[in-house]
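Asker: 3D, please:
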Amino acid sequence: MSAWLWLVGAASAGIAAAPFLRERRRPIMDAQARRAAPGEFAPLPLGETHYRWAGQARGPVAVCVHGLTTPSFVWEALLPELSRLGFRVLVYDLYGRGFSDRPAGRQDAAFFTGQLDALLADMLEEDEAITLIGYSMGGAIATAYAARRPERLRSLVLIAPAGMGHDLGPLARFARGAPLFGDWLFLAGYPRQLRRGIAEEAAAGRESAVPDMAERQAAELRWRGFLPAVKASLRGILARPMEAEHRAISRAGVPVLAIWGREDPVIPLSGLGRLVQWNRVARQEVVEGAGHGLVHTHPAEVAEAMRDFVEDPPG
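Answerer: A predicted model of the protein is given here:
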């Protein structure tokens, strides 16, 4: 009987340790891995940040902030559209994603706005105003930054923005609220959930204009630190509504445009009504037939929704 109990205990310990061991065995994003990276790197306080410039050689600067699981390549289809709108565009990888470093710790608003502030200080003059464009979780980051540094912004564009109600599924909700067992369950189950979500987006018939989008997004799972970064964001920047920040942006008079996908299951269209309550002068547009991936499935429509606003922002 004792041998049987020992075997059960050993098997249980192995099951418990397996997700953590898999994470430790994943390759590190290091100098060798970065040899394939386009663009350049900025040595910021919490680590190397991958960035690149696109669009016009001169003109107003647009800074694009990507979402929870898709690095800066998610913008590739929209970059030519932003260039046609006259922008010089800066895209970068958030900590924990793409070619950037994976620092540990809580990924809250201060974590992400600190990265953006340091990058802008490295790239631009202090008095150079920007159009800040945030997609999905990047919308929450852009909102937090605009509330803290409204003087830096010419305008704010939010595309399917988090912070006004979102549904990332039961696993994400559980992991956010259960620090111990949630860690194990997230490492064990989230890769399958992410792959399923990628497949469902493709099955919906919304073809991505970014080459190999699904494969590149799924490839993030192979790097050490990606899953902990996603979990840290769920417990940080994505843990609460951003009503206070939106009301502060409204008081500061920052021009805001929000663009929504009509069929987005992740950031539902109900966020439009919530934003109306928090910022009555924000302009809002809806892209018909678009899901959550509208920046790469409907880039022309997103750019068209932006055109009048960026050429002559209100205020």
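Asker: can we go C-alpha only for contacts and neighbour counts from here?
Answerer: OK.
Asker: Look at stretch 260-267 and report the distance between its end residues.
Answerer: Taking CA to CA, to the nearest Å, the span from the opening residue of stretch 260-267 to its closing residue is 8 Å.
Asker: Pull out the buried positions in it.
Answerer: Going by neighbour count (16 or more other CA atoms under 10 Å), the buried part of stretch 260-267 is 260, 261, 262, 263, 264, 266, 267.
Asker: ok, now stretch 231-249?
Answerer: Counting neighbours by 16+ other CA under 10 Å, one finds that the buried residues in stretch 231-249 are 231-238, 242-243, 245-249.
Asker: Which ones among these lie within helices?
Answerer: Mapping those onto helices (DSSP state H) picks out 231, 232, 233, 234, 243, 245, 246, 247, 248, 249.
Asker: Distance of the last one relative to residue 306?
Answerer: For residue 249, the distance to residue 306 (CA to CA) stands at 19 Å.
Asker: same question, the third one
Answerer: Computed with CA to CA, the distance linking residue 233 and residue 306 is 28 Å.
Asker: Would you confirm that residue 190 contacts residue 173?
Answerer: No - with contact defined as CA atoms under 8 Å, residue 190 and residue 173 do not form a contacting pair (11.5 Å).
Asker: next up, for comparison:
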Amino acid sequence: MPLNLTPIDARGLTFDVAAAGPEDGPAALLLHGFPQHAGEWDAVVPALHAAGLRTYAPNQRGYSPGARPAAVEDYRLAECVADALAVLDALGVDAAHLVGHDWGAIVAWALAARHPERVRTLTAVSVPHPTAFAHAISTDAEQRERSSYMRLFREPGKAEHVLLADDAAALRGVLAGVGAGRVDTYAAPLREPGALTAALNWYRAMSAEEMAGTGPVTVPTTYVWSDGDVAVGRFAAEACAAHVTGDYRFVALAGVTHWIPDEAPAALAEAILARIAD
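Answerer: Modelled structure (predicted):
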């Protein structure tokens, strides 16, 4: 995990935030996904810093030990969006360039849709707009199969047992695409008591109504998808455009898996900076 984590108090919780880059630079808020943490941006941020951006990457709800409520309902999408806003408030940031991967992308989409005044640009990575994703799961058989792992993740106790058994072999398998040298970086924190349950609670609190009810995004937006993503197919990816009314760009990376920030950090940084430059 990043060594320069700063505790930020927000909403009665304490979030560990990796802050770096020019202190007077435009702010970029980077939201990680499952089963990772703020360290997933480590290879992306040097290019952002070189371009003059100040980056803030929080360990989100459940991933920061000081922000780990017990109830499943505490991990609803609305709570996670409120966390991101509260972190920006605590940092004194009125509006930020927003980047999110996986579950972080879902939070970023919802934040941009509901609070466009707080978002200068949006770069969503891997996971499309929640309404497009929910529609794809309900209507596209291929996407439904790709998302079938969520049924296990929503089963309390069973999912933890499966993922942590045999020295966390299944969890390590999920993370295989990040590269052999990075797997332990993400897996080790989730083996701490209560950590994996908190991370899985994002899935258990997930509501089809909340996902499908996310409105259109009006801010300038880039969606970065990869054709080697086993979790998100092209049907869902291409459906994303219908839910953005602001300037929109779809970037498809060939031969890259779901783990874009780890596997293709230069291409991702290029997409983020191109969106900001525009």
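Asker: Can you add distance to residue 103 of the first structure and give the ones in helices among the buried residues of stretch 231-249 of the first structure back as TSV?
Answerer: What follows is those, written out as TSV (distance: CA to CA, whole Å):
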residue	distance to residue 103 of the first structure
231	13
232	11
233	12
234	16
243	28
245	26
246	28
247	31
248	29
249	29
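Asker: When residue 190 and residue 173 of the first structure are compared, which one has more neighbours?
Answerer: Taking other CA atoms under 10 Å, residue 190 of the first structure and residue 173 do not tie; residue 190 has more neighbours (18 against 15).
Asker: what does that one align to in the second structure?
Answerer: In the second structure, residue 190 of the first structure lines up with residue 163, judged by TM-score structural alignment.
Asker: who are the neighbours in contact with the alignment partner in the first structure of residue 214 of the second structure?
Answerer: With TM-score structural alignment defining the correspondence, residue 214 of the second structure maps onto residue 245 in the first structure. Contacts were defined as CA atoms under 8 Å, 6 or more residues apart in numbering; by that measure residue 245 of the first structure touches 143, 144, 147.
Asker: any idea how far residue 245 of the first structure lies from residue 110 of the first structure?
Answerer: Taken as CA to CA, the spacing of residue 245 of the first structure relative to residue 110 of the first structure amounts to 13 Å.
Asker: And the strands in the stretch 101-250 of the first structure?
Answerer: Assignment of strands within the stretch 101-250 of the first structure using DSSP state E, counting those that start in this stretch yields the ranges 130-135, 153-159.
Asker: Mind putting these into a markdown table with distance to residue 55 of the first structure and mean neighbour count?
Answerer: Listed next are the strands of the stretch 101-250 of the first structure as a markdown table, based on distance: least, CA to CA, whole Å; neighbours: other CA atoms under 10 Å:
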| stretch | distance to residue 55 of the first structure | mean neighbour count |
| --- | --- | --- |
| strand 130-135 | 14 | 24 |
| strand 153-159 | 17 | 24 |
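Asker: Adding distance to residue 86 of the first structure, write these out as JSON lines.
Answerer: Formatted as JSON lines, the strands of the stretch 101-250 of the first structure follow (distance: least, CA to CA, whole Å):
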{"stretch": "strand 130-135", "distance to residue 86 of the first structure": "12"}
{"stretch": "strand 153-159", "distance to residue 86 of the first structure": "14"}
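Asker: can you pull out the helices in the second structure?
Answerer: The residue ranges that make up the helices of the second structure, judged by DSSP H, are 45-50, 77-91, 103-114, 130-139, 141-146, 149-153, 158-174, 183-190, 195-204, 208-212, 234-239, 260-263, 265-277.
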